[in-house]
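Student: Need a 3D model of the following:
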Amino acid sequence: MVKTIDVNFDFTEDTPYYWDNFKTGATFTDPDIWSPTLRKYQQLLYSKKLPNGEMFNLQQGDNPEYDYLYWKDFRFGSDSIINTYTHNIKLQWLISEVKNSIKDFTNFQEKYLRESYTIGGEMIFPKRRWSINQCRGTNSQIKDRFDFTLECIRRYYKNQDSPLNEVLNKDDEFFKLFNDFKGYVDFFYLNDLVTEDYNNIKFYLEFDNFNRNPLPQTVEEWHNLYNAQMEFLRARNKRINQSINK
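Tutor: Down below sits the predicted model:
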């Protein structure tokens, strides 16, 4: 078990064949499953006292694909919460313009991946069939936006409807562990994405109650989305470092 967390550690480095696949254009080997350091870091970071008073003593299962982490009857998977949509098929019309706006996009993309796959860019969610991970990625009003996901969780604690209402309610026993939205945010070091009073999300782009397409629609929006996510990632890494490496 690791004793400290290096918030600058790049989880692609110990993910087998990740960069070999990247260079050939093949499907990536997923650090969220195959990086042993990420798995250890997630276990260490969240094995602490829950807001409800219980100890969240996470354990590693035998197979990271199926038993990544578990506690009592809960099973958890790791999920990257930073996304630039460069491989989104329906957005290639925009991505081609984005690539033209960035000098040496291949180098830019590699630097982005290495930074986004640090601990500040990762979360754990309950794992089961049609889990939060899957639903937030496939829901047309969310499209893997973590700021939108967090807004749905905020509304869950307020008993308000949201595009992820059904899946969040199915994980009711998990969310009860944190008592309220503040407890959830504090536990997972998400403070830099909410206002000080915990009443609002600091959205990456202008928010209109889930009515607009969550994906960027212009090159400027893409850059704004990228910059906002990286700002959050760096702030969260700093927060984690200050908390756990005292």
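Student: Only C-alpha atoms from now on, for both contacts and neighbour counts.
Tutor: Fine.
Student: so where's the longest helix in this structure?
Tutor: Ranked by residue count under DSSP state H, the longest helix found in the chain is helix 219-244.
Student: so after the longest strand seen in the chain, what's the next helix or strand?
Tutor: When the chain is parsed with DSSP state E, its longest strand is strand 74-80. Next along the chain after strand 74-80, taking DSSP states H and E as the criterion, comes helix 92-101.
Student: what helices or strands is that next one leaning on?
Tutor: For helix 92-101, the packing partners by 3 or more CA pairs under 8 Å, 6 or more residues apart in numbering; DSSP states H and E come out as helix 219-244.
Student: Against which helices or strands is the helix it packs on packed?
Tutor: So helix 219-244, by 3+ CA pairs under 8 Å, 6+ apart, packs with helix 92-101.
Student: Next, the angle from the helix it packs on to helix 219-244.
Tutor: Orientation of helix 92-101 against helix 219-244 (axes from the mean of the first three to the mean of the last three CA atoms, to 10 degrees) gives an angle of 80 degrees.
Student: One more sequence to fold, the one below, so I can look at both together:
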Amino acid sequence: MDINFDFRNDSKCGDPDTDSPKLYQTHKFLWSKMLPCGKAFDLEVVGSSYGRLLLKSDFGNLSSDRMCPHFDGKYNGKFDRWLPDSEREELKYKVRTIGGHIVFPAHKKNGFTINQARGVNRLICDRFDLTLECIRRFYQEEQSPLYDTLIRYKKFFDLFVDFNGYIDFFMLQDFIDEKQQINFSLPFDDFNRLALPLTIEEYKQYKACTIDLVNNRNKRLDVFLKIPVCRSVNIN
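Tutor: Sure thing, here's the model as predicted:
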């Protein structure tokens, strides 16, 4: 696995989460392991009838999701000129390395999937730090902008037992501090403010924080891959 690989280069449609074989094979390799609940996460890459790749497991199908948005080309082009071209492209590239991806349940359950819900909710705007805060609160049985969506996927989150289990399984330790609070990429005020950067300075702060988090997770994943382990599930 190359932690510097840009999965956009392996996508015909331009969205690696839809059709990048390399991305899905990497997810399969990384997450095919024992779950905190004691069960095996045995993943298989499969195609769907609507042209999307999926990860099949005994606990339902999963899809890849880019964790951190870059905002470029969105919101009526509001952010398109807030950063120099080189910095904007750096952010767009970095979030498409493996450290910038995670998996969520792919099947709908009486509403939006987690991928969809965090994208359309204006208090989240697809940001992973805010999504992770919602997941942290979910494990504490506390309300959040995504609570109604997350509760529909309780069986998925039960696989990780608790928030610590979720963090450790997906190697997200850099996204929290020593007190297990979220490292937010922008000022956080209990979901009262708009999730988007409000100024150019905030966008630069978001970019720097996001790149740092993804770089650190990439390093963590790289170390994990270099440690000889005996996996108890089939990853062939």
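Student: Please check which part of the second structure the longest strand of the first structure corresponds to in the alignment.
Tutor: With TM-score structural alignment applied, strand 74-80 of the first structure matches the range 60-66 in the second structure.
Student: tell me which residues in the matching stretch are buried?
Tutor: 61-66 (16 or more other CA atoms under 10 Å).
Student: Mind putting those into a markdown table with distance to residue 88 of the second structure?
Tutor: A markdown table is the format used below for the buried residues of stretch 60-66 of the second structure (distance: CA to CA, whole Å):
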| residue | distance to residue 88 of the second structure |
| --- | --- |
| 61 | 33 |
| 62 | 29 |
| 63 | 26 |
| 64 | 23 |
| 65 | 20 |
| 66 | 16 |
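Student: which two in the residues you listed are spaced the farthest apart?
Tutor: 61 and 66 (16.9 Å; CA to CA).
Student: Residue 47 of the first structure matches what in the second structure?
Tutor: Aligned partner of residue 47 of the first structure by TM-score structural alignment: residue 32.
Student: Am I right that its match is in contact with residue 39?
Tutor: No. If you go by CA atoms under 8 Å, residue 32 of the second structure and residue 39 don't touch, sitting 10.8 Å apart.
Student: Between those two, which has more neighbouring residues?
Tutor: residue 32 (20 against 13; other CA atoms under 10 Å).
Student: gap between the more buried one and residue 72 of the second structure?
Tutor: 33 Å (CA to CA, to the nearest Å).
Student: can you give me the strands in the second structure?
Tutor: Going by DSSP E, the second structure shows strands at 44-47, 53-56, 62-66, 101-105.
Student: winner for burial among the ones you listed?
Tutor: Mean neighbour count (mean count of other CA atoms under 10 Å) peaks for strand 53-56 among those, with a mean of 23.
Student: For that one, which outside residues touch it?
Tutor: 17-21, 24, 28, 43-48, 61-64, 106 (CA atoms under 8 Å, 6 or more residues apart in numbering).
Student: can you rerun that using 6 Å?
Tutor: The contact list for strand 53-56 of the second structure, computed with CA atoms under 6 Å, 6 or more residues apart in numbering, reads 18-19, 43-47, 61-63.
Student: How about stretch 129-143 of the first structure?
Tutor: Here stretch 129-143 of the first structure has contacts from 144, 148, 210, using CA under 6 Å, 6+ apart.
Student: can you do 8 Å?
Tutor: By CA under 8 Å, 6+ apart, the list of residues contacting stretch 129-143 of the first structure reads 79, 125-127, 144-145, 148-149, 163-164, 167-168, 210-215.
Student: How about stretch 161-175 of the first structure?
Tutor: The contact list for stretch 161-175 of the first structure, computed with CA under 8 Å, 6+ apart, reads 74, 126, 130-132, 135-136, 139, 141-142, 149, 152-153, 155-156, 184.
Student: Quick one: buried ones out of these?
Tutor: 74, 126, 131-132, 135-136, 141-142, 149, 152-153, 155-156, 184.
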